[in-house]
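In: sequence first, predicted coordinates after that:
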Amino acid sequence: MARHAPPRSACLRCAADLPALAEPAAPVAICGACRVRPGPLDACLAAVDYAWPWVDCIAQFKYRSQPGMAATLAGLMRAVPGVAGALRQADRVVPMPLAPQRLRERGFNQSHELARRLGAGPCDPLLLLRVRETPPQAGLNRAQRLVNVRGAFALEPEQAGSVRGQRLVLVDDVMTTGATLHAAADELRQAGASHITAVVFARAPAPDTVP
């Protein structure tokens, strides 16, 4: 597996690819969709586009019981400009949770494996809970995905009060339209998180949706 990924020209807030005509030297590159309707994330940083060969790598990692691949994938994530700074400033690194049934089936949470190998701490896999199993997101547009994940996340009740004023890094393996990450980030915002950066391994192109 390659240990270096080509640099991406991407929106700071949603990690969507920016058009080639975007100003590469601009200090802050924000896509049109995020300018019109900012989401709950202050920043989103992705290592690679969700395309070959990375699609195969992710499938092998998640579905063929190879959690050891997380070390290499996390290394690519750490190399993304801005990730090291976000990790240094974070009060907590929060992996996206799996529903209990899916966790039992897979045997591990791929987001937690990535988060704990990013080399930052404290990594808190118990803060954010998946409280509702949702149908697969594949084949749904953004609006449908938002409805699908509504109410799917909650904070661990005894920790909810500790989030206020904290800077958080939210970790996931793949971001498609952003609906799932945004649903999780909304819960953290409501609990008072002051700044949320999402760090994902792969960002799927979504030209016909708002990220």
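Out: In hand now; what should we look at?

In: okay, CA-based contacts and neighbour counts for the rest of this
Out: Noted.

In: which stretches in the protein count as helices?
Out: 32-36, 54-63, 70-78, 83-89, 100-106, 110-116, 142-149, 179-190 (DSSP state H).

In: most tightly packed of the ones you listed?
Out: Of all the helices of the chain, helix 110-116 carries the top mean neighbour count, a mean of 25, counting by mean count of other Cα atoms under 10 Å.

In: distance of residue 41 from residue 31?
Out: 14 Å (Cα to Cα, to the nearest Å).

In: and for residue 22?
Out: In this view, residue 22 and residue 31 are 9 Å apart by Cα to Cα.

In: now residue 80: closest residue in space, sequence neighbours ignored.
Out: residue 47 (5.9 Å; Cα to Cα, 6 or more residues apart in numbering).

In: burial of the one you found, as a residue count?
Out: 27 (other Cα atoms under 10 Å).

In: stretch 96-110: end-to-end distance?
Out: The first-to-last residue distance of stretch 96-110 comes to 9 Å (Cα to Cα).

In: from the chain's centre, how far out does it sit?
Out: Stretch 96-110 sits 16 Å away from the centroid of its parent chain (Cα atoms, centre = their mean, to the nearest Å).

In: contacts for that stretch next, please.
Out: 61-63, 65, 67, 70, 111-112, 125, 128-133, 170-173, 181, 184 (Cα atoms under 8 Å, 6 or more residues apart in numbering).

In: what do you get for stretch 134-153?
Out: 128-133, 177-180, 183-184, 187, 209-211.

In: before we move on, the earlier item: who has more neighbours out of residue 22 and residue 31?
Out: residue 31 (21 against 13).

In: please report how far that one lies from residue 18.
Out: Separation of residue 31 from residue 18 (Cα to Cα): 7 Å.

In: give me the common contacts of the two.
Out: Shared contacts of residue 31 and residue 18, counting by Cα under 8 Å, 6+ apart, come down to residue 11.

In: make JSON lines out of the helices of the chain and add distance to residue 163.
Out: Converted to JSON lines, the helices of the chain look like this (distance: least, Cα to Cα, whole Å):
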{"stretch": "helix 32-36", "distance to residue 163": "25"}
{"stretch": "helix 54-63", "distance to residue 163": "29"}
{"stretch": "helix 70-78", "distance to residue 163": "24"}
{"stretch": "helix 83-89", "distance to residue 163": "15"}
{"stretch": "helix 100-106", "distance to residue 163": "23"}
{"stretch": "helix 110-116", "distance to residue 163": "18"}
{"stretch": "helix 142-149", "distance to residue 163": "22"}
{"stretch": "helix 179-190", "distance to residue 163": "7"}
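
In: try this one next to it:
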Amino acid sequence: MEADATPARSIPAPLRAAWSAGGRVLWRAARLALDIALPTLCVSCREPVDGEGVCASCWARLSFIERPFCPRLGIPFVYYPGPDMLSMEAIASPPAYQRARAAVRYDDVARTLVHALKYQDRTDLAPAMGRWMARAGGELLAGADMLVPVPLHWRRAWRRRYNQSGALARIIERQSGIRVRGDVLRRVRATEQQIGLSRAQRATNVQGAFQVSAERQAEIQGRRIVLIDDVLTSGATLDACARALLRAKAAQVDVLVFARVVEVR
């Protein structure tokens, strides 16, 4: 390492700056050439798009969650039921986490975005999705001490090469200034995919699957934590994560996701 570093220090600062600027110019030129040769397509409808992967038409079809919604779970209400009125889900089965917020409903366009980020290496979608999440979770982020992405088991992380929750958390970190801590929570047991499982099966599947690293427990105590994930379906995974953090003496755990399933009544 020292042998590599010495020549770099001997290069005059003006030359290093020129080299750095030249590298940026070359990178931008290569990016422009690639964009011309391979124009970006909307991830949903596959039409050419000038932006971050979603055309104006598909963006308009995203169902952003706005008030009124349940102050506990963030489930949108059809009408305003009055201040502090909880949803039936929050009353009947309150989760371990305190509050949950989502940017959009999990509809067709949102599902396409999530699957592209998660399974198709479309990490270019994370900036827009993360900004929408930061906007939706403003009240959770105010006063939060850290962001904790829902972890993957090491075998799944090795196959996928990145954690989509971590990618979203890093964008929210830039927006909010709240530090991401991806090393405090571990998935200690490989679990089945939650897709296709009932609510009860989902809860059983992730029971005991998460654990706070022993060397990080002191950093959790008394902290307000915002868990970050891509989708909230039954909430079983996020509830299991919250319970692990609360056992480590976290003061409060909230949840911020890109999309949540909203049952139609």
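Out: Alright, I've got the coordinates. Treat the numbers as computed from the prediction; the structure is a model and nothing was measured.

In: what TM-score do we get after superposing?
Out: The TM-score (TM-score structural alignment, normalised by the length of structure 1) is 0.89; 203 aligned residues with a Cα RMSD of 1.9 Å.

In: structure 1: matching residues for stretch 216-225 of structure 2?
Out: Matched against structure 1 by TM-score structural alignment, stretch 216-225 of structure 2 falls on residues 159-168.

In: actually stretch 184-198 of structure 2, not the one I typed
Out: Aligned using TM-score structural alignment, stretch 184-198 of structure 2 spans residues 127-141 in structure 1.

In: gap between the two ends of that stretch?
Out: Stretch 127-141 of structure 1 has an end-to-end distance of 28 Å (Cα to Cα).

In: circling back: of all the helices of structure 1, which lies closest to residue 164 of structure 1?
Out: helix 179-190 (8.5 Å; Cα to Cα).

In: between that closest one and helix 142-149, how big is the angle?
Out: An angle of 60 degrees separates the directions of helix 179-190 of structure 1 and helix 142-149 when computed by axes from the mean of the first three to the mean of the last three Cα atoms, to 10 degrees.

In: list the helices and strands helix 179-190 of structure 1 packs on?
Out: helix 142-149, strand 153-155 (3 or more Cα pairs under 8 Å, 6 or more residues apart in numbering; DSSP states H and E).

In: could you dump these to JSON lines with distance to residue 202 of structure 1?
Out: Formatted as JSON lines, those follow (distance: least, Cα to Cα, whole Å):
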{"stretch": "helix 142-149", "distance to residue 202 of structure 1": "17"}
{"stretch": "strand 153-155", "distance to residue 202 of structure 1": "22"}
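
In: so which of those gets nearest residue 204 of structure 1?
Out: helix 142-149 (12.6 Å).

In: pretty sure residue 86 of structure 1 sits against residue 169.
Out: Yes - at 7.0 Å, residue 86 of structure 1 and residue 169 qualify as touching, with contact defined as Cα atoms under 8 Å.

In: relative to residue 184 of structure 2, how far out is residue 213 of structure 2?
Out: Separation of residue 213 of structure 2 from residue 184 of structure 2 (Cα to Cα): 5 Å.

In: of the two, which one has the most company?
Out: residue 184 (19 against 16).

In: okay, that one and residue 216 of structure 2: tell me how far apart.
Out: To residue 216 of structure 2, residue 184 of structure 2 is 6 Å away according to Cα to Cα.

In: what comes up buried for the match of stretch 184-198 of structure 2?
Out: 127, 128, 129, 130, 133, 137, 141 (16 or more other Cα atoms under 10 Å).

In: closest one to residue 119 of structure 1 out of those, please.
Out: Checking the buried residues of stretch 127-141 of structure 1 against residue 119 of structure 1 with Cα to Cα, the nearest one is residue 127 at 18.6 Å.

In: touching, the closest one and residue 156? I think so.
Out: Yes - counting by Cα under 8 Å, residue 156 is a contact partner of residue 127 of structure 1 at 5.3 Å.

In: quick check: residue 88 of structure 1 touching residue 118?
Out: No - contact between residue 88 of structure 1 and residue 118 fails when scored by Cα under 8 Å: they sit 10.9 Å apart.

In: residues in structure 1 aligned with stretch 149-168 of structure 2?
Out: By TM-score structural alignment, stretch 149-168 of structure 2 lines up with residues 95-114 in structure 1.

In: in structure 2, where's the longest helix?
Out: helix 13-37.

In: which part of structure 1 lines up with it?
Out: Going by TM-score structural alignment: helix 13-37 of structure 2 matches no residues.

In: residue 233 of structure 2: neighbour count?
Out: Using other Cα under 10 Å, residue 233 of structure 2 has 18 neighbouring residues.

In: map the residue nearest to residue 80 of structure 1 onto structure 2.
Out: For residue 47 of structure 1, the residue aligned by TM-score structural alignment is residue 103.

In: how far away is its match from residue 246 of structure 2?
Out: Distance from residue 103 of structure 2 to residue 246 of structure 2, by Cα to Cα: 25 Å.

In: go on, residue 66 of structure 2?
Out: For residue 66 of structure 2, the distance to residue 246 of structure 2 - Cα to Cα - is 29 Å.

In: and what of residue 173 of structure 2?
Out: Distance from residue 173 of structure 2 to residue 246 of structure 2, counting by Cα to Cα: 22 Å.

In: same check, this time on residue 196 of structure 2
Out: According to Cα to Cα, residue 196 of structure 2 and residue 246 of structure 2 sit 28 Å apart.

In: then residue 70 of structure 2?
Out: Residue 70 of structure 2 is 23 Å from residue 246 of structure 2, by Cα to Cα.

In: quick one: contacts for residue 42 of structure 1?
Out: By Cα under 8 Å, 6+ apart, residue 42 of structure 1 lies in contact with 13, 195, 196, 197.

In: neighbours around the third one, how many?
Out: Using other Cα under 10 Å, residue 196 of structure 1 has 23 neighbouring residues.

In: for it, which non-adjacent residue is spatially closest?
Out: Take residue 196 of structure 1 and drop its neighbours on the chain: the residue closest to it by Cα to Cα, 6+ apart is residue 168, 4.9 Å away.
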